[in-house]
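Participant: Just to be clear, the model below is a prediction. Sequence and coordinates:
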Amino acid sequence: MKDWWIYKGDRSTDRLARLATHQPPWRSFDGEIDEGYAVPSLDDDRYRADRERGAGYIADENETELVNSALYLRRPLLVTGVPGVGKSTLAYSIAEDLGLGPVLRWPVTSRTTLRDGLYRYDAIRRLEDANLRRLEEPEAGAEGGPERPVTDAIGKYLQLGPLGTAFIPTKRPRVLLIDEIDKGDLDLPGDLLTVLDEGRFDIPELARLAEHSPTVTVGTDDEDGRARITRGRVACRAFPIVVLTSNGEREFPPAFLRRCIRLTIADPSREKLLSIIEQRIGREAAEAADGEDGVISAFLKRRATGSLATDQLLNAIQLRLAGAWTAPADLDRLTGATMHTLSGPDAT
């Protein structure tokens, strides 16, 4: 482990504190910390699966150095690789290693817009509730009738999305996973530029009411989370650790690429596969899968003709542990059942 590394440290606050003392002047953010916002802990049993997923990731030196580069520079990390190589799991590894709470995940589709990630405003429900109150209560302003609040409790109709929640001003950064950004609309990367550059965004529905109610409490992407928004602006204090994943299915604009630290995750070597198996399943399973006639050799041979995901190898080993296709003569049947190539001339 190198002295300047933060990621792959020992989960101590001293290592994360290095971010505060090594901050680029052009990436400084001054959002007023929301002292009342409680970030969920990964130690909570609700996030056990996330914690175990992150702990099982094996990062090599190149991956670790580029993750740390993104941390120091407060820049998004654009992670490219074939499906199943561990791009998304890297985000969970960062959150687990640094103790930064559950990952805020934003899955992207062809219909995704920037606002989907920032916040959601349920105007229809607000209108329905207002109409219902008019039927149940005396008319506002009538003699003896109650005065209706200007904000009409708008906060309960607003919820920050994963991206918006990542910008809540907290002392420690959150990990935001923007998954499969290459599946999004052509304009999405460009739309993200301003938000990721400035570390803030405005909610017009709240900004219009700032004179009457400068601070409004809204929901967040965290379970039961409630954040205080002042004058309709969400501005971060600690820039979030943004991991964008791509399967390499399209090119991104140069303006977007120059703002990212770029990492390509290669197919894991035999040695790394052994480490992954040992970490996920155990040493005995790794030793049993090794060798010229082992499952790992069969996996590597098949991967040479087309793309395979590492979890396909783990599936094959798990089946053998359950007693399926354990005889040497059954290896081809096991391979055929669990290792269908995902791309290439032999894809099935």
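Facilitator: Perfect, thanks for sending it. Fair warning: this is a prediction, and the values are worked out from it, not measured in the lab.

Participant: Every contact and neighbour count from this point should use C-alpha atoms.
Facilitator: Fine.

Participant: residue contacts, Gly199?
Facilitator: Phe29, Phe167, Ala235, Cys236, Phe239 (Cα atoms under 8 Å, 6 or more residues apart in numbering).

Participant: Closest one to Gly291 out of the residues you listed, please.
Facilitator: Nearest to Gly291 among the contacts of Gly199: Phe239, at 46.0 Å, using Cα to Cα.

Participant: Could you report the distance from that closest one to Arg200?
Facilitator: Relative to Arg200, Phe239 is positioned 10 Å away (Cα to Cα, to the nearest Å).

Participant: for the contacts of Gly199, which one is nearest Val218?
Facilitator: Among the contacts of Gly199, and counting by Cα to Cα, the member closest to Val218 is Phe167, at 13.6 Å.

Participant: these two touch, right, the closest one and Ile241?
Facilitator: No: in this structure, Phe167 is not within contact of Ile241 by Cα atoms under 8 Å, at 10.4 Å.

Participant: what about the strands in the stretch 1-150 of the chain?
Facilitator: Counting by DSSP state E, counting those that start in this stretch, the stretch 1-150 of the chain has these strands, from start to end: 77-80, 104-107, 119-121.

Participant: Show the contacting residues for Gly291.
Facilitator: Ser297.

Participant: Please read the previous query as pertaining to Arg18.
Facilitator: So Arg18 contacts Ile6 (Cα under 8 Å, 6+ apart).

Participant: adding another structure so you can compare the two:
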Amino acid sequence: MKQKFTGSEQYIATPDLMTAVNAAITLERPLLIKGEPGTGKTMLAEQLAKALGNKQLIVWPVKSTTKAQHGLYEYDAVSRLRDSQLGNERVHHISNYIVKGKLWQAFEASEAPVLLIDEIDKADIEFPNDLLRELDQMEFFVHETQEQIKAHQRPIIVITSNNEKELPDAFLRRCFFHYIRFPDQDTLQRIVNAHFPTLRDSLLRNALESFLAIRELPGIKKKPSTSELLDWLRLLQADGTPDSAIHNGGVPPFAGALLKNEQDMSLLERILNATRARRN
């Protein structure tokens, strides 16, 4: 029986996320993960590789200029031209100028690795469609060397998206989908405890209350994420911030770890000033 993913000491997985991961592995389908930035999509792949016996993790970070071909291989014609001008013997073997992409690396691994295709929605809309055959058949053809590259073992594929653009239906049909919802307060507390086991309860309680209140501000442009909460707590702990400083009626200390633009910072200040005025 295949090993089941149940989260890890560093990654608190909800039951529905564990179900999604294990379903994708059973179906041998790519796992498409969406959710707010900072909810642990990328970290999921890292912890999945560790939890399944320290599997090799291969990361393909996608950018706006990334093409599907980059994940297969690239032919370095410039280097070959330079070597031909210098009379280098390497020039007679075109395979010397084939640069293996992340998919090729995953296909040739002796044991099934975890392949993370990170932030797929940053690329051109055709990028996912250009990978359909490779993700289905687990093979591709190298025209320069006339080689057919086939996967030794089907990799476990995790694909993340921040929902910046819609993905093609043909691509979605080939994936098992899961949306990571923002964790509730109990799950947040478990996540924090995993990262800060010695954090005093009173600080955690006050910090969580303040953090959740900021997320619920009416009109907030960018809600702080789980990763930003952890950064904030790290600062509070390192500074030895007293509990009273978090609820002193003003902007909480190190608020720049939570709010990332001037509009949201101004909004928080206006609401706090209005609250103080009503109390007075």
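Facilitator: Sure thing, it's come through. If you're wondering where the values come from, they're calculated on a predicted model, not measured in any experiment.

Participant: any idea which of the contacts of Gly199 of the first structure has the most stuff around it?
Facilitator: Phe239 (31 neighbours; other Cα atoms under 10 Å).

Participant: is it true that it touches Arg74?
Facilitator: Yes: Phe239 of the first structure is within contact range of Arg74, at 6.2 Å (criterion: Cα under 8 Å).

Participant: what's the neighbour count on Asp14 of the first structure?
Facilitator: 11.

Participant: Identify the residue of the second structure aligned to it.
Facilitator: Residue pairing (TM-score structural alignment): Asp14 of the first structure is not matched to any residue of the second structure.

Participant: longest helix of the second structure?
Facilitator: helix 262-279 (DSSP state H).

Participant: Same question for it: list its buried residues.
Facilitator: Asp264, Met265, Leu267, Leu268 (16 or more other Cα atoms under 10 Å).

Participant: distance between it and the chain's centre?
Facilitator: 33 Å (Cα atoms, centre = their mean, to the nearest Å).

Participant: Same question for stretch 112-120 of the second structure.
Facilitator: On Cα atoms, centre = their mean, the centre of stretch 112-120 of the second structure falls 9 Å from the chain's centre.

Participant: re the thing from before, shared with the second structure, which of the contacts of Gly199 of the first structure?
Facilitator: Retained contacts for these in the second structure, judged by both residues aligned by TM-score structural alignment, their matches' Cα atoms under 8 Å, are Phe167, Ala235, Cys236, Phe239.

Participant: Counterpart of the third one over in the second structure?
Facilitator: Structural alignment places Cys236 of the first structure opposite Ala151 in the second structure (criterion: TM-score structural alignment).

Participant: what's near enough to touch its match?
Facilitator: By Cα under 8 Å, 6+ apart, the neighbours of Ala151 of the second structure are Ala106, Phe107, Glu108, Ala109, Met138, Glu139.

Participant: Among these, which one sits closest to Gln85 of the second structure?
Facilitator: Glu108 (32.7 Å).

Participant: Dead centre of the second structure: give me the residue that sits there.
Facilitator: Nearest residue to the geometric centre of the second structure (Cα atoms, centre = their mean): Thr42, 2.1 Å.

Participant: I'd like the distance between that one and Lys34 of the second structure.
Facilitator: From Thr42 of the second structure over to Lys34 of the second structure (counting by Cα to Cα), the distance is 10 Å.

Participant: Identify the contacts common to these two.
Facilitator: Contact criterion Cα under 8 Å, 6+ apart; residues shared by Thr42 of the second structure and Lys34: Thr160.

Participant: if we can go back for a sec, any common contacting residues for Phe239 and Arg200 of the first structure?
Facilitator: Phe167.

Participant: Can you classify the corresponding residue of the first structure for Glu209 of the second structure as helix, strand or coil?
Facilitator: Aligned by TM-score structural alignment, Glu209 of the second structure pairs with Ser297 of the first structure. Classification of Ser297 of the first structure using DSSP: H, G, I helix; E, B strand; the rest coil returns helix.

Participant: out of the strands of the stretch 1-150 of the first structure, which comes closest to Glu136 of the first structure?
Facilitator: Of the strands of the stretch 1-150 of the first structure, nearest to Glu136 of the first structure by Cα to Cα is strand 119-121, at 24.3 Å.

Participant: List the contacts of Ile191 of the second structure.
Facilitator: With Cα under 8 Å, 6+ apart, Ile191 of the second structure has these contacts: Gln10, Tyr11, Ile12.

Participant: for Ser110 of the second structure, same thing?
Facilitator: With Cα under 8 Å, 6+ apart, Ser110 of the second structure has these contacts: His152, Gln153.

Participant: how about a cut-off of 10 Å?
Facilitator: Ala151, His152, Gln153 (Cα atoms under 10 Å, 6 or more residues apart in numbering).

Participant: what's the answer for Glu278 of the first structure, then?
Facilitator: Gly56, Lys272, Glu284, Ala285, Ala286, Glu287 are the contacts of Glu278 of the first structure under Cα under 10 Å, 6+ apart.

Participant: and if we set it to 8 Å?
Facilitator: Here Glu278 of the first structure is in contact with Glu284, Ala285, Ala286 (criterion: Cα under 8 Å, 6+ apart).

Participant: Most neighbours among those residues, please name it.
Facilitator: Result: Ala286 is most packed of the contacts of Glu278 of the first structure (other Cα under 10 Å), 21 neighbours.

Participant: Would you mind giving the secondary structure of it?
Facilitator: helix.

Participant: Against Gly248 of the first structure, how distant is it?
Facilitator: On the measure of Cα to Cα, Ala286 of the first structure and Gly248 of the first structure end up 31 Å apart.

Participant: Great, nothing more from me.
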